[in-house]
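Participant: sequence? don't have it. structure:
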């Protein structure tokens, strides 16, 4: 075991922790029905009906909702999936 190993492990953990600070945000739009947005949140993310409805209402009332948080690549995949469902979504650094 070398004396540099702990520093390397620490740096690797810091990089992983830095990568977790991303979110997928869904934005309100004039096109999609609230029931459809709820359906997308339930079918794609696996949210319960109450949680999907809570997030949908947040989108509707506040104009946006954070629907997922985690590593950047994962949030980019979620954002792309929301686009495929016809929803407006972006990736944001937390």
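Facilitator: Sure, I can see it. If you're wondering where the values come from, they're calculated on a predicted model, not measured in any experiment. Numbers count the residues shown, from 1 in each chain.

Participant: For the rest of this, base every contact and every neighbour count on C-alpha atoms.
Facilitator: OK.

Participant: could you pull out the helices for this protein?
Facilitator: Secondary structure of the chain (DSSP state H): helices located at 5-19, 34-45, 49-62, 72-84.

Participant: ok, second structure coming up, stack it against the first:
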């Protein structure tokens, strides 16, 4: 007769949710200045001046850059604030 083995206990009160992460993409254009993009990234995304400057150069040379990653609900207001300043921005799901 097989021996009974105790099953591990699980906390049934804890729910685990997984969600796909998103990224906030800022797009290059020929209208906005480096200074305006840098100021926007500092104020909207909370980047340091150095981070914002690096992002601005990558945006300029690559055409776009993911300046922030996170949950959609956190990125949406930032995306809206950036586009309200006349800078192109979108939110995209990150590839798994």
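Facilitator: Cool, the structure landed. Small disclaimer: the values here were computed from a predicted structure and weren't measured.

Participant: Residue 12 of the first structure versus residue 6 of the first structure, what's the distance?
Facilitator: Noted for residue 6 of the first structure: a distance of 10 Å to residue 12 of the first structure, by Cα to Cα, to the nearest Å.

Participant: For residue 90 of the first structure, find the nearest of the helices of the first structure.
Facilitator: Between residue 90 of the first structure and these, the tightest spacing by Cα to Cα is seen for helix 72-84, at 5.9 Å.

Participant: How about residues contacting the closest one?
Facilitator: With contact meaning Cα atoms under 8 Å, 6 or more residues apart in numbering, helix 72-84 of the first structure is reached by 19-26, 68-69, 88-91.

Participant: In contact with the residue most central in space within the second structure: list those residues for me.
Facilitator: For the second structure, the residue nearest the mean C-alpha position is residue 69 (2.2 Å; Cα atoms, centre = their mean). Each residue near residue 69 of the second structure by Cα under 8 Å, 6+ apart is listed here: 21-24, 75.

Participant: and with 10 Å instead?
Facilitator: Neighbouring residues of residue 69 of the second structure by Cα atoms under 10 Å, 6 or more residues apart in numbering: 21-25, 75, 91-94.

Participant: From these, which land in strands?
Facilitator: Judged by DSSP state E, strands contain the following of these: 22-25, 91-93.

Participant: Now rank those by neighbours and give me the top one.
Facilitator: Neighbour tally across those (other Cα atoms under 10 Å): the maximum, 25 neighbours, falls on residue 24.

Participant: Quick check: the farthest pair among the contacts of helix 72-84 of the first structure?
Facilitator: Checked with Cα to Cα, the contacts of helix 72-84 of the first structure reach their widest spread between 19 and 88, with 23.0 Å between them.
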